[in-house]
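Asks: Here is my input, please return the structure:
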Amino acid sequence: MSSTDYNYDGDGQFFPYFVITITSLITIPVTYSLLKPSKELENTATRIQSDFTPEHADLIAGQRRKQKRRERRLKRGIVSLGGWLVIAWMVYLMVVTARTIPKIYDPYDVLGVSRSASEKQIKSHYRRLSLTEHPDKAREDAARNITKESINDHWVEITKAFKSLTDEEIRNNYQQYGHPDGKQSISIGIALPKWIVTEGHGKYVLLVYALLLGVLLPYFVGKWWYGTQRVTRDRVLVASAGHLFREYKPEMGDGAVIGVLSSGEEFNEILKGNKADHGASKVEQKILAEGDLSISKAGLDEKDRRTLQDLEGARRKVLSLLWAYLGRIELDDETLNDEKFEVAPVALQLNEAFVAISLAFGITSPVLSAYHASQNLIQAVPPSASPLLQLPYFTTTVAKAVEGEASRRHMSIQDFMNLPADLRKKRVVGPGLLTGDQYKDAIATASQLPFLHVEKTFFKVVGERFVTPSSLVQFVVKARIIPPGSVHVPLVKDSDLEDIDAPEGDVAAITGRKDDKSGEKPIQPPLAHAPYLARNRSPRWHVFLADSKQGKIAVPPFTFSTFDKPLLDESGKPTFNVQTLKMQFGAPPQAGQYTFVMHLVCDSYVGMDTKMEVTLVVEEASKAEEMGEDDEISEPDEDTVAGQLRTLKSGSLPGATKPKKRYDSSDGSDTEGDVDTESETDTDTDTDDE
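Replies: Below you'll find the predicted structure:
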């Protein structure tokens, strides 16, 4: 009679399988998330080539490494490596265990005959074995560890195997139960260490289960849930978003936005403990010292100074560090300089949330100030400073030498690069200014910056010649990336400025945005040249329409970070391809002319924005229909042969009044007759700069 025996796998035959299963459930997903190609633009874009190394480059590099640790890539790498080591060890134990586990009884294997052997062949083979393996025939061999006992045991196995294949009863036992002795007891090994279930350890087992299920599991699940709920979609703390919302004002300058960003709760982690007080007065003294930028060395105006002095505690130090970063102030303390480079990326992240808050109010001024604050933070340039400070080796002294001491207007990089080469070099190279090599590197860097030059703008409705009330309008911007100082720029072809309607259903072409599913991956511009920012940043362009009379945003921004045509050729030179940017919105419900101010803002470079007036002409629906009828092919005269044939086919009498054309009112489009398929609307905009 058989029985079932449960034991606790003291030999470890099943334990490796249990461990490898649990470990794989964690290791494989973590490894996949670690090794899968990143789709973030900052990790896939190229870089602008420059030999410039900023001061404290080691601190900036250290902050970049710290940011990677915050993204948990290092932790995931450690977990992945440890998991695969455990899996490898368990596989090794499984291989070793497989060698020591007794094999399943197989009489054919014991006798050494094939499963297709007949009974006659089995008996013949058994007789041959008896001549060599019988205890009376076999001899002991100490060198091979063959003893009398092992010879007897081996012959017993041979005899049992022979009987199981020739004796009817024993053969039936083997066929039914897999063993010549009949049904055997079942031994099930449970994959737990033996000490856990031995007598006296039961209470410890219960304690472990209580800790796992009652303490650790709720803790980690709660921590995960709390972590997801305390961060907004813009990846800032909910508490910080609340502070930004309360600090918002309808009229805000660029410096005021910097002050608002200092309210983020994320800075408390940077300045925890006594860091909030360490060196605070020193930083404040440095940034408020008189300088060349304005009344302060860091570029603060009187209003910014009052904002700083009205604050206290950690926030006051944060704002001081932000101004020290923007003014590139040397703080003469490695810890303070490190904190200066650490707060800038955090402020940039908070600024993205502030942009979203400003857009919700729909007032133009704060939105532009927030975009400008992004430019200042990425380039480490104060709001009132010259855009030339974005170039390598340029200081306030060099910028003044270029612009002139009496100049009240800052020169953009484009204006600087448009100067004659001899005059440009004469103003920059000299004692106390730049060396020849520094000048060459600055010029080479400037010639790689992606300045988006607008060639043409217009409004259109897909499939129609005119914009009618409440129709879905596309605002199309035709522009080219023309780096500052570019020479031999080809003229734009008229065909490149047209916009041919995309096939119906091609969403990527209609919106002007490609994706990975379109078969043609979008073209990325190089990463922003931002040597002082301790984080990679891919440039983004924001296009929106504003009502200048009311000071409000009429059409919210559309953001573009990639293009549909190559920016560089195989040799690395600019292609000057015409890029197409599109944004869609609903036309006004009444006919008329609507003048907007188009803002094209790059969030990564100072002084490379475009502002111009554009006019949307909305035609009455009835007038558009009349215009459509005028464009039809004329009917043949009735007194001609063609006219008579037409009369006979239509069955109408000569001189009868032609019925009016009917239109399908469901979409407002012409559904009968010949339609002019020209896609570009006649309501081209006036592109005169303001």
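Asks: contacts, neighbours, all on C-alpha from now
Replies: Will do.
Asks: Residue 212 and residue 98: what is the separation?
Replies: Separation of residue 212 from residue 98 (CA to CA, to the nearest Å) stands at 32 Å.
Asks: On the three-state scheme, residue 311 is what?
Replies: coil (DSSP: H, G, I helix; E, B strand; the rest coil).
Asks: so what's it up against?
Replies: If you count contacts by CA atoms under 8 Å, 6 or more residues apart in numbering, residue 311 has none.
Asks: Would you do the same for the sequence below? I want to compare the two.
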Amino acid sequence: MLQYDNTAWNFFALAWISLYIVPSWYGIIRKLYKATIGTSDQDIGAVARTSDEEKKAALLKRNAKGLKTLNQGFYVNLGITVALTCLAVYLSASIGEGGEVNSFDPFTILDVPSGADLKVIKKAYKKMSLKWHPDKNPNNPAAEAKFMMVAKAYEALTDATAKENYEKYGNPDGKQSLEVSIGLPSWLLDSDNRNIVLMAYLIIMVGVIPFCVWKYYSNSSKYGEKDVMYNTYSWYHHSLDESTLVKSLPETLAGSAEFRERNMPKDVSEKSQIQKLLSKVKSVMQKPTHNNPILIKGNVLLHTHLSRQTDSADLSVQYKEDLHFMLSKTNALIDAMISVCQHQEALKTALNCIQFGQNMTQACWNKDSELMQLPHFDEKLAAKNKNISLAEFLKLDKKDMKLDGLTEEQKQDVYKCTEIIPQVSVETKIFVDDDEDDNVYEGDLCSVQVKLTRDNLAEGEKAGLVHAPHFPFPKQEAWWIILGTKEGKIIDLKKIAKSDKSFTHDIKFLAPKQGTYNFDLHVLSNSYIGLDQKLAVELVSKDASVLPEYKVHPDDAELDDEPTLFEEMLNAQNVEEDSDSDDDDSDSDEEEEEGIKELSAEERKKIELQKKRQAAAGDDSDDDDDSSVEEVYAD
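Replies: As a prediction, this is how the structure comes out:
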């Protein structure tokens, strides 16, 4: 007997709601904790190793801590969780008042006291059956179900067999293998709520669920690798080629699809503001090739960063936020540029994109000195150290550094920075795996092993974050390793983000035809300008025909002779077919014997005599047997 059970529904709904609110509250509390007191400065990269980094560290603390760091999705989830929690509390209270899940109790169903006499039971049954009779409640499934339960309850208390079954098994129909009640609220069966239920079902099934699926698909279909939009990749493929220069890359980056909605000018007043900024950066900015307002605004903002004019009074608060947003996407987008160059096999452009990434990290542009990456260095101080690269400056003794005009504290910042910026040495070798011979032969899988060592680190020490006080986000040090041909084609390109004192990277490829080949190996920093190294790699590929003939070991030969599982199955099938053909042959033999039996006695005697002659002559040829038989028949 099935019945709609409100208490069972409450248990069911509470269980499903708990599956959402329990982990949701855990996530909410965890995010609130991290936004207030649970995040250390080290976790967010807010570490000031020099006085130049103090401003950046303070900015990271402001942006990475506090309730303002919680996004819109957090508050939406918080509202849903609070609403479901209130519903869970209500359901819990309903369960406490409603008691246990419905069981068959005839006294409760008839609303009579336990142990009531037959007269009271009949009176209650008559009253309730009239109340819930289907004729008086047309189109009311709940009333029909209630009427059936009343009839069963009356039967359990008046019929001897039903009463015995109820007392023994708890059910008037006897022992049941399973007792079930429908865990749905009874108001679903109320005819007054039918239209509301159908409308809610229609909205959810036809509206809400398809909309959520469409929204998810439309958003996810916009993004490719590394969460970069497909339209951005398309733009890069259109803008980048083998002749692209570094000075044109800010405009290419400004055209990324991620920036288009945000950099769209909202009103006419923005035009004058962009013109003021353009006048300040025009001297270091290449003439734009596109007249699109989105590209112009993004290009101007990026050059404002590259020329270190972000504190200019002409840069509004809104524009500072727009630039901050663009810089937050810069690392991933420049990596996407490099991947497009790798796809196009444009080595020179890939090197230019890596250099552009260094410029963006250090806020230095093409004509700036490499020493501008050091704390407190300006154009005058860099001019005093003219003709000295950053790599050379790092190796100078403190007394040889020209730091005139700096205070002792500022000099300490410079010394500290020279310890942070890596001093690297690179070693290479070519080898073939599992081959004791140092020679490389045509067709071998050879490896160019690149070993990079940070000479400024002690053994076991790890590289820290990049010293980039003008880039508003923490950045981990990494190295680009590129092997290319003299003609400018890329053989391998990989970004290695290992922080150990030394690490190795193997570039594997098949050895080309016999001859001597010269390659260029580029090792470039993802963040520092002036530390790049270019090494020559020579590969001598020898003729493989001079190698001794390879002889298969007997054990390996035996293994090769063993049939595979497929061959075994195929042979088994052939055996079955052969057995069938043997049966056919035996049938033909039997037919031949039958034919011999049908011959006359004289003919049989001739055949037997011929067989004895053949046996005496020792003739075992089947063809001869056949011819002899034919001769006998001819006789």
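Asks: Can you calculate the TM-score here?
Replies: Remark: TM-score between the superposed chains equals 0.65 [TM-score structural alignment, normalised by the length of structure 2]; 481 aligned residues with a CA RMSD of 4.3 Å.
Asks: Measure how buried the equivalent of residue 511 of structure 2 over in structure 1 is and give me the count.
Replies: Mapped onto structure 1 by TM-score structural alignment, residue 511 of structure 2 lines up with residue 587. Counted with other CA atoms under 10 Å, the neighbours of residue 587 of structure 1 add up to 21.
Asks: Residue 587 of structure 1 and residue 472 touch, don't they?
Replies: Yes. Between residue 587 of structure 1 and residue 472 there is a contact under CA atoms under 8 Å: 6.1 Å.
Asks: any chance you could map the strands in the stretch 101-250 of structure 1?
Replies: If DSSP state E, counting those that start in this stretch is used as the criterion, the strands of the stretch 101-250 of structure 1 fall at 186-189.
Asks: and what of structure 2?
Replies: Using DSSP state E, the strands found in structure 2 span residues 424-432, 440-441, 445-454, 479-485, 490-496, 502-510, 515-525, 533-542.
Asks: among the ones you listed, which is the most enclosed?
Replies: Highest mean neighbour count of the strands of structure 2: strand 440-441, a mean of 24 (counted as mean count of other CA atoms under 10 Å).
Asks: against structure 1, where does that strand fall?
Replies: Under TM-score structural alignment, the match for strand 440-441 of structure 2 is residues 467-468.
Asks: For the matching stretch, give me every contacting residue.
Replies: Contacts for stretch 467-468 of structure 1 (CA under 8 Å, 6+ apart): 459-461, 473, 587, 591, 617-621, 624, 681, 683.
Asks: The same query, at a cut-off of 7 Å, please.
Replies: Applying CA atoms under 7 Å, 6 or more residues apart in numbering, the contact partners of stretch 467-468 of structure 1 are 460, 461, 617, 618, 619, 620, 621.
Asks: now the aligned residue in structure 2 for the fourth one: how far from residue 518 of structure 2?
Replies: Residue mapping for residue 618 of structure 1 onto structure 2 gives residue 541, with TM-score structural alignment as the criterion. Shown here: residue 541 of structure 2 relative to residue 518 of structure 2, a distance of 11 Å by CA to CA.
Asks: again, but for residue 247 of structure 2
Replies: Taking CA to CA, one finds residue 247 of structure 2 at 30 Å from residue 518 of structure 2.
Asks: what do you get for residue 179 of structure 2?
Replies: For residue 179 of structure 2, the distance to residue 518 of structure 2 - CA to CA - is 82 Å.
Asks: With residue 524 of structure 2 instead?
Replies: 20 Å.
Asks: what residues are up against the match of residue 511 of structure 2?
Replies: 469, 470, 471, 472, 473.
Asks: one more time with 6 Å
Replies: Counting by CA atoms under 6 Å, 6 or more residues apart in numbering, residue 587 of structure 1 touches 469, 470, 471, 473.
Asks: same thing with residue 443 of structure 2?
Replies: For residue 443 of structure 2, the contacting residues are 510, 511, by CA under 6 Å, 6+ apart.
Asks: do the one 10 residues further on as well
Replies: Residues counted as contacts of residue 453 of structure 2 (CA under 6 Å, 6+ apart) are 424, 425, 501, 502.
Asks: thinking again about what came up before, the match of residue 618 of structure 1 is in contact with residue 514, isn't it?
Replies: Yes. Here residue 541 of structure 2 reaches residue 514: they are 4.8 Å apart, a contact under CA atoms under 6 Å.
Asks: since we're on the closest residue to residue 368 of structure 2 other than its chain neighbours, how many residues are nearby?
Replies: The shortest distance from residue 368 of structure 2 to any non-neighbouring residue, by CA to CA, 6 or more residues apart in numbering, is to residue 379 (7.9 Å). Neighbour count for residue 379 of structure 2, taken as other CA under 10 Å: 11.
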